[in-house]
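*Asks:* Next come a sequence and a model predicted from it.
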Amino acid sequence: MNMVFRWFGEGNDHVSLQDIRQIPGTKGIVWALHDIPAGEVWPPERIEEVKQQAEAAGLHIDVVESVNVHEDIKLGLPGREQYIENYKKTMKHLAAAGVKVICYNFMPVFDWLRTDLAREMEDGSTALFYEGSRIEDVDPFELAKTVAGNPDVTMPGWEPERLAHLTELFEAYKNVTEEDLWSNLAYFLDEIIPLAEELDIKMAIHPDDPPWSVFGLPRLITSKENVKRMLGLNDSPYNGLTLCSGSLGANPDNNIPDIIRSFSDRIHFAHIRNVKIFENGDFIETSHRTEDGSIDIYEVVKAYYDSGFTGYARPDHGRHIWNEKCRPGYGLYDRALGIMYLWGIWDALERQEEK
């Protein structure tokens, strides 16, 4: 297991590279050029700048999260041809810098969605919270304004150009069905996977979060059945998955250890986190510890271990603890604790095998 840690860049993250370097067993950063709008080419010099910063701290830049997919590609519009060509150019630039995995998603309009970015828990910490009943009453335009109006919060996947044209985007998706979205994903994969093979760079789609439709928008990567369908769209090993235990795990019908064992050879990147699911389907993100949530993180890690997983893994969203001021879900302290919990399980499994 190659442990990595998400980093949003100098001037955009209160967590420093030196902080990350001090987390035991952490070898690299998961990064992106967040200021570049979806669809534009990432300049080689900007990529090199991040590489030099990371390597100076003794860290690698093997994993990018995310190279976001332009909405024209998801919608299947004529403009997708140019945006796919731009995507390919970015892939080439990243491969030249040594990037091994590109995480991306195919969620319309929004990336991950929560109704409360700092819900207080019993111990006084706060965490990301999803309250289903509020989604039906929430105006997505007002929600977007909240994000767009806060310069201290750069939510991944909520690019300014998406927020500025929200009305047009919702109108564009009005008649787009789930099957339409599947067809457009297949087209995208057929275009980029041959290049991924040539560049030796793995593509790893992230599940939808939460794994069901929101605001009436279609969503695809929501279950074991749909993961199988996605991998079958292009059977190349370079067409793979970012397995997020928290995203798929928000639906208790998804058996995460079983999904890991079923598709272990196509999982290029692992997001490991826990969520506590309430009886009404609401959920809150907890510590990584199994007992604190609804996902058996021990069994999740064991599934990776038993499968001989040697890919990249990171702790995903964490709580906000010890009065840390941080971007929602991305504090240093709880994610560092999460890494140590994951290593503790992994080390114990290794010790058991030695006996």
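*Replies:* In hand now; what should we look at? Model, not experiment: these values are computed from the prediction.
*Asks:* use CA for all of it now, contacts and neighbours both
*Replies:* Fine.
*Asks:* Helices along the chain, start to end?
*Replies:* With DSSP state H applied, the chain shows helices at 17-21, 44-56, 71-75, 80-96, 132-135, 140-148, 160-164, 166-172, 178-199, 224-233, 245-249, 256-262, 297-306, 332-354, listed in chain order.
*Asks:* How about the contacts made by the residue nearest to the spatial centre of the chain?
*Replies:* Nearest residue to the geometric centre of the chain (C-alpha atoms, centre = their mean): His206, 5.4 Å. Counting by C-alpha atoms under 8 Å, 6 or more residues apart in numbering, His206 touches 103-106, 221, 241-244.
*Asks:* Need the winner for burial among the helices of the chain.
*Replies:* When the helices of the chain are scored by mean count of other C-alpha atoms under 10 Å, the highest mean neighbour count falls to helix 245-249 (a mean of 25).
*Asks:* Who are the packing partners of it?
*Replies:* When contacts are defined as 3 or more C-alpha pairs under 8 Å, 6 or more residues apart in numbering; DSSP states H and E, helix 245-249 sits against helix 256-262, strand 267-272.
*Asks:* try 10 Å this time
*Replies:* When contacts are defined as 3 or more C-alpha pairs under 10 Å, 6 or more residues apart in numbering; DSSP states H and E, helix 245-249 sits against helix 256-262, strand 267-272, strand 275-277.
*Asks:* and of those, who's closest to Val41?
*Replies:* Distance to Val41, taken as C-alpha to C-alpha, is lowest for strand 267-272 among those, at 23.2 Å.
*Asks:* what's the offset of that closest one from the middle of its chain?
*Replies:* Averaging C-alpha positions (C-alpha atoms, centre = their mean, to the nearest Å) puts strand 267-272 9 Å from its chain's average.
*Asks:* Also stretch 329-347?
*Replies:* With C-alpha atoms, centre = their mean as the basis, stretch 329-347 stands 17 Å off its chain's centre.
*Asks:* Equivalent analysis for stretch 155-166, please.
*Replies:* Its chain's C-alpha centre and that of stretch 155-166 lie 16 Å apart, by C-alpha atoms, centre = their mean.
*Asks:* can you check stretch 121-130 too?
*Replies:* Here stretch 121-130 is found 21 Å from its chain centre; the criterion is C-alpha atoms, centre = their mean.
*Asks:* okay, now the one to match up with it:
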Amino acid sequence: MEQTWRWFGPEDAIRLPHITQAGASGIVTALHHIPYGVEWTVEEIEKRKAEIAADPALGLRWSVVESLPVHESIKIGEGDLEPLFENYRRSMRNLAACGITNICYNFMPVLDWTRTDLAAPVPGGGRSLRFNAHEYAAFDCFILERPGAENDHAPEVMARARAWFEKASESDKAKLLGNIMAGLPGAFDRYDAPGLRRMLDRYRDIDRNRLRENLARFLREVIPTAEEVGITMAIHPDDPPRPLLGLPRIVSTEDDLAFIVGAVDSPANGLTFCTGSLGAGQTNDVPAMARRFARHVHFAHLRNVRKDPDGSFEEAAHLGGDVDMVSVVTTLLQEQKRRRDAGQERWRIPFRPDHGHELLDDIGKKTHPGYPMIGRLRGLAEIRGVMTAVSSLQGLPL
């Protein structure tokens, strides 16, 4: 499996030599400065490639695009979408012309990953990302004041949410909004509470089936181009895998993944298998999902979570949460062997250590939430150890 690392470009506090020191060789990045829906030109792509390859001794290459974002209008299905589809196809062609052929994207409405606490304490003084169900309910019901929101939360969660809100200062409320808006680092849009209400209103007629239809339309529009230019598309699961703020989520369960790979039957239409996102689902059997959909996995995010009965969860150590990481890694290595034995040229599955704890000198540095250096370095080292052991025991190619 190709060891990769998410890098947010020249402004990232983590530098390219640090990534080489961590043992990764593939860079996962995007052109975050380009607004959603605007074509990525060859010039901009080559500029980023040149930044990554500026020091050949580092041995780094741009391996995966994360993300080529899908414009919100495509998710909603509103207006004349052909210019947006065409810009997306042009960006795909330009990436392929520059030798970058693996695209991770998501179809989460409005928000990407969502947490309520970006610095939850872990034993020994580290910090992790956490989703507290009662704080999310307090935001939904009492800060955002979404009509009918109380019906979406369990009574015991609502009681804790009300107690939190009654004690919260204005600073506490602003911090919670900021944490929820942190989302995917590099996301182009941020909202205050009124702006978020307006954005949610655009989705008032979008239910689960309608959102599925809009995703299927997107796939029909772009997968033929992917096949034409040799690109693989890898959709990222919802994070967390449940409806949020009244918005439907359609990349959350085994049934959802089956729908997606069946919507357009093509080797180019595949998955980013994120063990943390899927692992936050109370009923998801992540190792079983890995086995079922292994042939469709074009990219993997390997991280772990520890869940609470009320729907809260926190980022755990990469080998320390609810997900059986050894089982998932074994499945991916077995799939690699199948691809190699079948003569596939691109048989290695790129993966990256996803969200890590802030540890040691990470604490206080201006890194993106969830993306510190040392926490991910630890995660990559742990996963590399699992890979090496499984490969040795089962005779599987790394």
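*Replies:* Right, received. Where do you want to start? Computed from a predicted structure; not experimentally measured.
*Asks:* After superposition, what's the TM-score here?
*Replies:* TM-score for the superposed chains, counting by TM-score structural alignment, normalised by the length of the first structure: 0.93, backed by 348 aligned residues with a C-alpha RMSD of 2.1 Å.
*Asks:* Let me have the helices and strands packed on helix 245-249 of the first structure in JSON lines, extended by distance to Met121 of the first structure.
*Replies:* Below are these laid out as JSON lines (distance: least, C-alpha to C-alpha, whole Å):
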{"stretch": "helix 256-262", "distance to Met121 of the first structure": "25"}
{"stretch": "strand 267-272", "distance to Met121 of the first structure": "20"}
{"stretch": "strand 275-277", "distance to Met121 of the first structure": "11"}
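*Asks:* Which of those sits closest to Leu189 of the first structure?
*Replies:* Nearest to Leu189 of the first structure among those is strand 267-272; the distance by C-alpha to C-alpha comes to 15.9 Å.
*Asks:* and the angle for the closest one with helix 297-306?
*Replies:* 160 degrees (axes from the mean of the first three to the mean of the last three C-alpha atoms, to 10 degrees).
*Asks:* What range does strand 267-272 of the first structure cover in the second structure?
*Replies:* Under TM-score structural alignment, the counterpart of strand 267-272 of the first structure in the second structure spans residues 297-302.
*Asks:* The matching stretch: which residues count as buried?
*Replies:* 297-302 (16 or more other C-alpha atoms under 10 Å).
*Asks:* Would you reformat these as TSV and include distance to Ala50 of the second structure?
*Replies:* TSV is the format used below for these (distance: C-alpha to C-alpha, whole Å):
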residue	distance to Ala50 of the second structure
Val297	28
His298	24
Phe299	23
Ala300	25
His301	25
Leu302	28
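*Asks:* Cys326 of the first structure: which of the helices of the first structure is closest?
*Replies:* helix 332-354 (8.1 Å).
*Asks:* mean offset of the closest one relative to the second structure (after superposition)
*Replies:* When the second structure is overlaid, helix 332-354 of the first structure sits 1.2 Å from its aligned residues on average, using mean C-alpha distance after the TM-score superposition for the first structure.
*Asks:* Which position in the second structure pairs with Ala32 of the first structure?
*Replies:* Matched by TM-score structural alignment, Ala32 of the first structure corresponds to Ala30 in the second structure.
*Asks:* these two touch, right, that match and Lys47?
*Replies:* No - counting by C-alpha atoms under 10 Å, Ala30 of the second structure does not reach Lys47; the two are 11.7 Å apart.
*Asks:* ok, now which ones touch whatever residue of the second structure lines up with Cys244 of the first structure?
*Replies:* Aligned counterpart of Cys244 of the first structure in the second structure: Cys274 (TM-score structural alignment). Taking C-alpha atoms under 10 Å, 6 or more residues apart in numbering as the criterion, Cys274 of the second structure is in contact with 235-239, 286, 290, 297, 299-304, 351-352, 354.
*Asks:* repeat for Trp322 of the first structure
*Replies:* Going by C-alpha under 10 Å, 6+ apart, Trp322 of the first structure touches 124-125, 333-334.
*Asks:* how close does Leu342 of the first structure sit to Pro194 of the first structure?
*Replies:* Going from Leu342 of the first structure to Pro194 of the first structure by C-alpha to C-alpha, to the nearest Å gives 34 Å.
*Asks:* right, I mislabeled it, should have said Gly98 of the first structure
*Replies:* To Pro194 of the first structure, Gly98 of the first structure is 18 Å away according to C-alpha to C-alpha.
*Asks:* What of Phe8 of the first structure?
*Replies:* Between Phe8 of the first structure and Pro194 of the first structure the computed distance is 29 Å (C-alpha to C-alpha).
*Asks:* that older thread, and the helices and strands packed on helix 245-249 of the first structure: which comes nearest Glu45 of the first structure?
*Replies:* Among those, the nearest to Glu45 of the first structure by C-alpha to C-alpha is strand 267-272 (25.6 Å).
*Asks:* ok, average deviation of the closest one from the second structure?
*Replies:* Mean for strand 267-272 of the first structure is 0.3 Å (mean C-alpha distance after the TM-score superposition for the first structure).
*Asks:* thought Phe131 of the second structure was touching Phe313?
*Replies:* Yes - the criterion here is C-alpha under 10 Å, and Phe131 of the second structure meets it with Phe313 at 5.3 Å.
*Asks:* So between these two, which is more surrounded?
*Replies:* Under the criterion of other C-alpha atoms under 10 Å, the comparison of Phe131 of the second structure against Phe313 puts Phe131 first, with 24 against 21.
*Asks:* Contact partners for the residue nearest to the more buried one when sequence neighbours are not counted?
*Replies:* Sequence neighbours aside, Arg115 is the residue nearest to Phe131 of the second structure in space, at 4.6 Å (criterion: C-alpha to C-alpha, 6 or more residues apart in numbering). With contacts taken as C-alpha under 10 Å, 6+ apart, Arg115 of the second structure has the following neighbours: 129-133, 135-136, 176, 178-183, 239-240, 312-314, 369.
*Asks:* With Lys145 of the first structure instead?
*Replies:* Contact analysis of Lys145 of the first structure by C-alpha under 10 Å, 6+ apart lists 163-164.
*Asks:* ok, it to Gly329 of the first structure distance?
*Replies:* Lys145 of the first structure sits 19 Å away from Gly329 of the first structure, going by C-alpha to C-alpha.
*Asks:* just Glu299 of the first structure next, same as before
*Replies:* Shown here: Glu299 of the first structure relative to Gly329 of the first structure, a distance of 23 Å by C-alpha to C-alpha.
*Asks:* One more: Cys103 of the first structure?
*Replies:* Applying C-alpha to C-alpha, one obtains 18 Å for the distance of Cys103 of the first structure from Gly329 of the first structure.
*Asks:* next one: Asn239 of the first structure
*Replies:* Asn239 of the first structure sits 28 Å away from Gly329 of the first structure, going by C-alpha to C-alpha.
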